[in-house]
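# Return atomic coordinates for the entry below.
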Amino acid sequence: MLQRAHDGRVIHVLVATPAGTTGQGGIDRVMASLKRELEQHTRSDVRVRFLASRGSGHVAFSALHALNFCVRMLAARFRGKVDVVHINLASHGSTYRKLVISRWAEMLGIPYVLHLHGGGYASFWSGASASLSRRIGTMFRQASGVVVLGKIWRDFVLSKVREAEERVTVVPNATEIPTLPHIGGGDTVHILFLGRIEKDKGTPELCEALGLMADMPGWRATIAGSGDVEMLRHRLGQLGLSARVAVPGWQGPDDVARLLAEADILTLPSFVENQPISIIEGMAAGLAVVATPVGAVEDIVSDDETGFLVPPGDVAALKDALARLVAEPDLRRRMGEAGREQHRARLDMAPFADALCAIWRAAATSRMEKR
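So this is what the prediction gives:
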């Protein structure tokens, strides 16, 4: 439990998250879990409100939500009910909106913390025009704190904004402890993929790897997510896997919880990631993990301990890792248990919330001392 700020004040935090805490994306899911954690285990020195900065509708209306956030920020400033703004940041449209929100916070004299998400942010910033790159750099320089999900992202930010070194903090993503007991797939080992069905997530390679396992008994798979669902089903049919691989499309939170409880292996053979929530959810449920060492995945998955890390695009290595876990139940259980222990120690919501509260308090206190 955090203590009150040194002067006894309660710190009020306004969080900008894409669609509020009801959205389907990874950022909104993390923020929804954070909200529940803060409601269930009240911190005495912080009060937090979560507001949409993009909305859940068509992107054409996203500017209205960003404007509404700015209006709400102004109103809270007049009421003395905002000391820090927490800005969840991704590439493209998210950055354009957050440039406005961060600038508005600066004009109002409110310190803000940037929370960097999105596996493609390095290529986005590096490929930005000179003008946009300068504006992004200014946004990071003026931030009172910068939260990144892993060491690779800390190094990237510092390569762009060296003077931010003292304000960049690594805070891994987190998920809640599952409420459903883990039962696994029983006599048939259940391989689970959770994520968007697209090339960047490695779903074509996953299909090919499963195709190489067609003659191996004792497994089934579920590839769940939105995206190129029909194309995936067609390819699985060509490989003769339609009866063994379910493709249910997008799944809501209750369905995801059920799938995790009924799975034995979580796989995500992505080419681009920041730090995927689905891997952390798999570890929380006690699943062995097969993933690729992209983004900050290596910060949470230890090769040959909590799972296997295979090179992106390497179908043979992906097949070998999955097949070994199917064939070796003791190895599968050992890795799953090691992942569950790591989740409870580092990737649970309680330490995540404590870390963010400390960052918010430091940002608010620093601004108070400068006045």
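# okay, CA-based contacts and neighbour counts for the rest of this
OK.
# just the helices in this protein please.
Applying DSSP state H to the chain gives helices spanning 26-40, 62-79, 93-107, 121-126, 130-142, 151-160, 203-212, 229-238, 253-261, 277-284, 315-327, 329-342, 349-370.
# Please give the structure of this sequence too, so both can be compared:
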Amino acid sequence: MGTGRLMRVLHVTHQYAPAIGGAERYITGLSEELARRGHQVEVYTSRATDYHTWANVLPPEETRNGVRVRRFAAWPRRGHTWAALKLGLRHYWPGRAAALAALIYYGNGPICPGLFGAVLRAAPRFDLVHINQLHYSHAATAYAAARRAGLPIVTTPHLHAEQPATYDVDYMLAILRGSQVLFADTVGERDFLVSRGFPPVAVTTAGHGLNLDAFPPQDRAASRARFGLPADAFVVLFLGRKIDYKGLEPSLRAFLHLRQSCPHAYFLAVGPETTDSQRLWLTYGQQPGVVVRGAVSEEERLAALAACDVLALPSTGEAFGIVYLEAWAYAKPVIGAPITAVAALIADGEDGFLVAPTQVQRLADRLAWLVAHPDRARQMGAAGQAKLQRRYTTRQIADIVEGGYTRALRRRRTRL
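Next up, the predicted model:
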């Protein structure tokens, strides 16, 4: 589609590929698609791949698929940094003291000392700045520099409506108020922003998208063999960082209930381990039918999606949930939690189920229903795949974002 006008765009984000994560995948896919369309896109980001440490492991500069990426060294996130964040979050509300907001800014990171000056110096080369991911500290740094330079600002906050720490700090609210356009991930996020007083004309529902070419057909039997899964098994997949809020433990407990009546069921848990998951494996020990893999290659990730019968990720900390789209790319039904973002994406009973992580028995019942109704399960997966193709491809998201950029530039000119 396109706007017809080529633009010079600076994307500022906390992390960028090869770093993994939903927000990282969003900005990487968007940057590459806009560059493919002929826009001049540069990315300013940290050198990190892990927000737990902000360790500087990536090169300062590189070009990835037509996108120039400039990375800045960040201060490391250590024990005292986490302590500052916890102190700030514990006492910030309701007094909203500026000193506590400063602790939140410091504790969140990434603190990149060179970022502010670099944005300021580069400003004449760009038409606008697009800030990706609100609650990390790069957002406030980029916003301050862009404001001083007089550049239009658009923001994709990826906020979690249920988690005030992702948006309800004064400097974060200032970014939202000062942006010409806000890109909401879901209708639920848009409605939430409007309910908080942001003008509807400034909030556009965009969402995440997939480059479908990156999800080629996979041989199901070969994918299962890769993980040692029987060809005739019913496979429940957990795919993501194994941290408490992602819902690994309730998914495992629901699977163990299912396994009692369905001995051919298997649970495949794929994703980076954390202290949460390490404690979980120690608690439950080695269980029949449970297959665990840590961080895996993209090829193995796709094989896991192709191998499963259902993706179970009842996470309470999603701004969107791009992994649900990835499961739909292989026509798999999904199970998510009924939080604002996920409830706006998954149609309960149509392309997946919504189950709170506290409802372990209900989650087990939904898994058992999918086992008992394989034809209906396939129909649900196909419905999700159709939704993905209809609304959530990278090209469709880029169309929406291009339109938002054009409106931001028009509003800026009108104000001037």
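# Report the TM-score for the pair.
Comparison of the two superposed chains (TM-score structural alignment, normalised by the length of structure 1) gives a TM-score of 0.86, and 350 aligned residues with a C-alpha RMSD of 2.3 Å.
# before we move on, back to that, mind checking the helices of structure 1 for the one nearest to V46 of structure 1?
Distance to V46 of structure 1, taken as C-alpha to C-alpha, is lowest for helix 349-370 among the helices of structure 1, at 7.2 Å.
# roughly how far apart are A139 of structure 2 and L176 of structure 2?
10 Å (C-alpha to C-alpha, to the nearest Å).
# got TSV for the helices of structure 1, with mean neighbour count and distance to R196 of structure 1 too?
Converted to TSV, those look like this (neighbours: other C-alpha atoms under 10 Å; distance: least, C-alpha to C-alpha, whole Å):
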stretch	mean neighbour count	distance to R196 of structure 1
helix 26-40	18	11
helix 62-79	17	22
helix 93-107	18	19
helix 121-126	15	18
helix 130-142	16	28
helix 151-160	17	22
helix 203-212	20	9
helix 229-238	15	9
helix 253-261	18	13
helix 277-284	26	11
helix 315-327	19	18
helix 329-342	20	23
helix 349-370	18	24
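# Could you dump these into JSON lines and include distance to T169 of structure 1?
Output for these, formatted as JSON lines (distance: least, C-alpha to C-alpha, whole Å):
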{"stretch": "helix 26-40", "distance to T169 of structure 1": "17"}
{"stretch": "helix 62-79", "distance to T169 of structure 1": "25"}
{"stretch": "helix 93-107", "distance to T169 of structure 1": "19"}
{"stretch": "helix 121-126", "distance to T169 of structure 1": "17"}
{"stretch": "helix 130-142", "distance to T169 of structure 1": "13"}
{"stretch": "helix 151-160", "distance to T169 of structure 1": "8"}
{"stretch": "helix 203-212", "distance to T169 of structure 1": "32"}
{"stretch": "helix 229-238", "distance to T169 of structure 1": "38"}
{"stretch": "helix 253-261", "distance to T169 of structure 1": "29"}
{"stretch": "helix 277-284", "distance to T169 of structure 1": "19"}
{"stretch": "helix 315-327", "distance to T169 of structure 1": "33"}
{"stretch": "helix 329-342", "distance to T169 of structure 1": "20"}
{"stretch": "helix 349-370", "distance to T169 of structure 1": "8"}
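# which one of these lies closest to F308 of structure 1?
Set against F308 of structure 1 and scored by C-alpha to C-alpha, those come closest in helix 315-327, at 6.5 Å.
# Mean per-residue distance, the closest one versus structure 2.
For helix 315-327 of structure 1, the mean deviation from structure 2 after alignment is 1.0 Å (mean C-alpha distance after the TM-score superposition for structure 1).
# Run a quick neighbour tally on the residue mapped onto L151 of structure 2 from structure 1.
Alignment note: L151 of structure 2 maps to I110 in structure 1; criterion TM-score structural alignment. When neighbours are counted by other C-alpha atoms under 10 Å, I110 of structure 1 registers 21.
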